[in-house]
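Student: Sequence plus the predicted model coming up.
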Amino acid sequence: MTTSVEDSRVLDDPAWLALHGEHARFAQINGLAARYHSEVAPFHALGDPADPQAWQDLDAFVPPGQPVMLAGLGSRPGPGWEVERSIAGVQLVDVSLRAEPDPSLVVLTAADVPEILDLIARTQPGPFLRRTVELGTYLGIRDEGRLIAMAGERLHPPGWTEISAVCTDAAYRGRGLATRLIRAVAAGIRARGETPFLHTGAANVTAIRLYEQLGFHLRRTVDFTAYRRT
């Protein structure tokens, strides 16, 4: 690996850095506010959350009365904004994961999106939109042609790539499918000289335990908060 936990300060605001770097082609920028295209991902970011101008710039992206999701601000709204809801999460980084390719996995493409969205709806791993599959490599496992498990790459700040959408059909859990997928996605990330990281809900103790057993280390807690214009 070419990055380390000590080099991880970019993970304090991975969406902002990804939107100004590897994911610039998916970005909409307005001054100190940025977001992914609405069909790619629901994430927004601020260049300086302490600057009231950043929140004014964000306002241009948000239809009246609609909430906007921001991560890692500690549920501190800017002037003219209020918290609608907040979910506690955690951010973990790879420190000793055994990454390995798995030729039996299938690469998922835009043609697989209907099946992907169906699996996402049944397993609820987090937000996934029609064009999220374009953010990076997504791998899947099929049984008799049916998509039963998947994982892939999402946020891409410098030197790091987020593993996301890790999910398995309820009928196939307990077979190590998520582990195979995480290790294979990580192998692709490592091949680029980057380090995997991921997010999950703080209440999802089963997932956190699995990630730590695989070699991820808890870097920080992080809130996922929906803000609304007052």
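Tutor: The structure has been received and is ready for your questions. Residues are numbered from 1 along each chain as shown.
Student: switch to C-alpha atoms for all contacts and neighbour counts from now on
Tutor: Will do.
Student: Would you indicate which residues of stretch 88-107 are buried?
Tutor: 88-95, 97, 99-100, 105 (16 or more other CA atoms under 10 Å).
Student: oh, I was asking about stretch 135-150
Tutor: The neighbour-count check on stretch 135-150 (16+ other CA under 10 Å) flags 135-141, 147-150 as buried.
Student: Just these: which are in strands?
Tutor: Of the buried residues of stretch 135-150, the ones assigned to strands by DSSP state E are 138-141, 147-150.
Student: alright, now check it against this:
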Amino acid sequence: MTDGDVPALDDPVGQSLTGRHAHLARHFGRAVSYVPDVASFCAVPADPDAADWNDLAKLLGPGELADLFSAPATPPRDWEPVFHMEGRQMVWSGDIPPVPEESGTAVVELGARDVPEMLDLVARTRPGPFRRRTHALGTYLGIREHGTLVAMAGERLRPPGWAEISAVCTAPEARGRGHAARLITAVAARVTARGDRPFLHVAEANTGALALYERLGLTTRERVTFRGFRIP
């Protein structure tokens, strides 16, 4: 089976919310979204009708953001566009290399007690949406220097058979030391150890991250557009 034959990756948000992340979902009709303190992503069926859009509006509420992630469905005309960003969906096409070693630092697992530090790191580095309970989506790993969290990466979307690597970020003062590569590899190793395959999304404009992912062995499955709309 080729990557193009895997429909789970065509709708990673919807497939996650109706599967492994069902316990983190809220529903109204055929519309579904993550609970607000976990993630902003929402989904409608691949062939939404007016009733589905109405259900999503009721689920999220007037004036709220409908973060459709990479879904191609077009919402009603009176939904105001908030963001539009070109990107890629990438998959790991080969074996996961050994996690690089570095003296003086170790890759550690992060949890609820680390959330304040995780949120501070995200605020300083802006890797993408990350909320108070985003860590509940999967395993998050980090690297500390002198006791301070300076880099992290973890799992986000979990469609059947796959796990998305996300929240890859390094504090400005700790860049250039290979932390991102170590963490991405460590997360990918955990994903494959349980029988899943790693994938990720990246903005087309983030050329540095794109080059790193390709160097590690990730290949582009398809180009996507990330979109968000304001509900009237």
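Tutor: Nice, I can see it. All values derive from a computational prediction rather than experimental measurement.
Student: tm score of chain vs chain?
Tutor: Put the two chains on top of each other and the TM-score (TM-score structural alignment, normalised by the length of structure 1) is 0.92; 228 aligned residues with a CA RMSD of 1.8 Å.
Student: still on that earlier bit, out of the ones in strands among the buried residues of stretch 135-150 of structure 1, who's nearest P157 of structure 1?
Tutor: Y138 (17.5 Å; CA to CA).
Student: contacting residues around the counterpart of that closest one in structure 2?
Tutor: Under the alignment (TM-score structural alignment), Y138 of structure 1 pairs with Y140 in structure 2. Contacts for Y140 of structure 2 (CA atoms under 8 Å, 6 or more residues apart in numbering) come out as 109-111, 152-155, 187.
Student: Narrow these to those in strands?
Tutor: Using DSSP E, the contacts of Y140 of structure 2 in strands are 109-110, 152-155.
Student: any chance of those in CSV, with distance to A8 of structure 2 too?
Tutor: Shown next, in CSV, are these (distance: CA to CA, whole Å):
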residue, distance to A8 of structure 2
E109, 27
L110, 27
M152, 26
A153, 22
G154, 20
E155, 16
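Student: one step back: out of the buried residues of stretch 135-150 of structure 1, which two sit at the greatest distance?
Tutor: Largest pairwise distance in those, by CA to CA, is 20.8 Å, between L135 and I148.
Student: Which parts of structure 2 are strands?
Tutor: Using DSSP E, the strands of structure 2 run over 25-28, 31-34, 42-43, 65-69, 80-92, 107-110, 140-145, 148-155, 162-170, 197-203, 218-230.
Student: Would you mind saying which of those strands lies nearest R182 of structure 2?
Tutor: Ranking the strands of structure 2 by proximity to R182 of structure 2 (CA to CA) places strand 107-110 first, at 7.9 Å.
Student: residue range for that closest one in structure 1?
Tutor: Mapped onto structure 1 using TM-score structural alignment, strand 107-110 of structure 2 covers residues 105-108.
Student: One more: stretch 150-170 of structure 2?
Tutor: Matched against structure 1 by TM-score structural alignment, stretch 150-170 of structure 2 falls on residues 148-168.
Student: The top helix by length along structure 2 vs structure 1, average offset?
Tutor: Using DSSP state H to assign secondary structure, the helix with the most residues in structure 2 is helix 179-193. Superposed on structure 1, helix 179-193 of structure 2 shows a mean distance of 0.4 Å to its aligned residues (mean CA distance after the TM-score superposition for structure 1).
Student: Pull the number of nearby residues for P64 of structure 1.
Tutor: For P64 of structure 1, the number of neighbouring residues by other CA atoms under 10 Å comes to 11.
Student: Need the counterpart of it in structure 2.
Tutor: Per TM-score structural alignment, P64 of structure 1 is aligned with P62.
Student: For the closest residue to E117 of structure 2 other than its chain neighbours, give me its contacts.
Tutor: Closest residue to E117 of structure 2 apart from its sequence neighbours, by CA to CA, 6 or more residues apart in numbering: L149 at 6.6 Å. When contacts are counted by CA under 8 Å, 6+ apart, L149 of structure 2 touches 117-118, 121, 142-143.
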